[in-house]
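Novice: prediction below, plus the sequence it came from.
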Amino acid sequence: MNTPSVELADQVARAARYLRPHIQRSALEGKRELPTPCADFDVHRLSEHLLGSLVAGARAAAKEPLPADAPTTLTEPPWVVFPPLLDSLAAAWAEPGAWKGEALFAGSVRPASFAGTITIMELTVHGWDLATAAGRTFTTDDDVIATATAVAAQIAEGARARGIFGPEAEPAPDAAPLERLLALTGRKSL
């Protein structure tokens, strides 16, 4: 993928913006134990996974290691915890050097651009997961979906082997780009 870093930084910011309605109190209050399309995760566990992704993504952009005391559990509701983290994440990926060089991400050194596009995918796919669990409609921009799909295709085989993605579903011939991304990650509606 040869998308310029300025465009990718904008995609991170927009992916974060499209996630926001689905982490608000009105979307999630009283839904902590609802199942999500993300296998084995209820809304609370998925929110904690997303917490880790937000923190790790911002640290990767800043080229900083994840501290041993990085938060892994939610001690307050997502609608309290996530907004400042989303702001920090978008700001970190907007820095000029964020997309260059290497970053420590998911326990190994990776190209920074890989960590950034994984972040876009995480926000997009898990945004859909939360929206679906809450009975809401998720939308995002086509270029964000294209970036998320490209990185999902790149990691799909390994992600399936580790149980991160489910078996690939067959999208309908007329499936929208978001539906194709979700099928690639093994997502099915509830």
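Specialist: Sure thing, it's come through.

Novice: CA only for contacts and neighbour counts going forward, please
Specialist: Will do.

Novice: surely T132 touches P37?
Specialist: Yes - in this structure T132 lies within contact range of P37 using Cα atoms under 8 Å: 7.4 Å.

Novice: and the gap between the residue nearest the centre of the chain and A172?
Specialist: Residue closest to the mean C-alpha point of the chain, counted by Cα atoms, centre = their mean, is E122 at 1.5 Å. When distance is defined by Cα to Cα, to the nearest Å, E122 is 23 Å away from A172.

Novice: one more to weigh against that first structure:
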Amino acid sequence: MNSLELLQRADRRLIDLTGVLGGDDLDLASPCSAWNVRSLLSHTVASIDAFAAALDGGAGPTEQELFSGVDILGTDPLAVVERSVERSQRAWATVTDWQQSVATVLGEMPAEQAIGIITYSTLVHSWDLAVAVGRPVEFDEAEAELAEAVGTQLVPPLRQQELFGTEVETGAAATPTQRVVAFAGRNPL
């Protein structure tokens, strides 16, 4: 499975989960301790827009806006998520050289690394959203493999900036999904 297909699947899960949200669900606590569902989903959409902007040259959030959790969902979160995902999918579909450098909000990097980061972000935050609304999800083998590979590179430096919590200990019987989210500082159990 290629990187674009993994991103498309992660985006589809995010849309499906957003589609089941009721009005009160946006106020629920999320596994990201400082954020409720609304701020978590706002951050997720801002991340998608930030990486799309690196490719399409359109507007995107600053690093400060990206990590603020400020509400960008308005009264129709599903429409906002769908618009953001559609923009992202259009932008990523234009990539023909996965080694081309792109200027992301996190710095210059090859397109292949950038799509891995946004896929990781969407996977982990979809898990957060699913847990918050009582609809837990499991990553398949390809998703877990990508998330483990990207997470080991991305999370440690961001943990120093307090953007990820301390890794949660899991037992030997932990599923791949549990290992991924535990490394990202979430309690998977």
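Specialist: Ah, there it is. The model shown is predicted, which means the values in this text are computed figures rather than measured ones.

Novice: tm score of chain vs chain?
Specialist: Once the chains are overlaid, their TM-score stands at 0.86 when taken by TM-score structural alignment, normalised by the length of structure 2; 183 aligned residues with a Cα RMSD of 2.4 Å.

Novice: what segments of structure 2 are helices?
Specialist: Using DSSP state H, the helices of structure 2 run over residues 3-19, 37-56, 63-66, 77-93, 111-132, 141-160, 176-183.

Novice: before we move on, the earlier item: any common contacting residues for T132 and P37 of structure 1?
Specialist: With contacts taken as Cα atoms under 8 Å, 6 or more residues apart in numbering, the residues that reach both T132 of structure 1 and P37 are 189-190.

Novice: more neighbours: which of those two?
Specialist: Legend: neighbour count by other Cα atoms under 10 Å for T132 of structure 1 and P37, higher for P37 (23 against 19).

Novice: hmm, the more buried one is touching G186, no?
Specialist: No - P37 of structure 1 sits out of contact with G186 when judged by Cα under 8 Å, with a separation of 9.1 Å.

Novice: mind listing what the counterpart of R13 of structure 2 in structure 1 touches?
Specialist: Residue mapping for R13 of structure 2 onto structure 1 gives Y18, with TM-score structural alignment as the criterion. In this structure, Y18 of structure 1 makes contact with 124, 127, 138-140, judged by Cα under 8 Å, 6+ apart.

Novice: again with L41 of structure 2
Specialist: Contacts were defined as Cα under 8 Å, 6+ apart; by that measure L41 of structure 2 touches 73, 125, 129.

Novice: quick check: the gap between the first one and T175 of structure 2.
Specialist: Going from L73 of structure 2 to T175 of structure 2 by Cα to Cα gives 32 Å.

Novice: compare neighbour counts for those two and give me the winner.
Specialist: L73 (18 against 14).

Novice: tally of neighbours for T139 of structure 1?
Specialist: 15.

Novice: find the nearest non-adjacent residue to it, please.
Specialist: Using Cα to Cα, 6 or more residues apart in numbering and skipping residues adjacent in sequence, the residue nearest T139 of structure 1 is Y18, 6.9 Å away.
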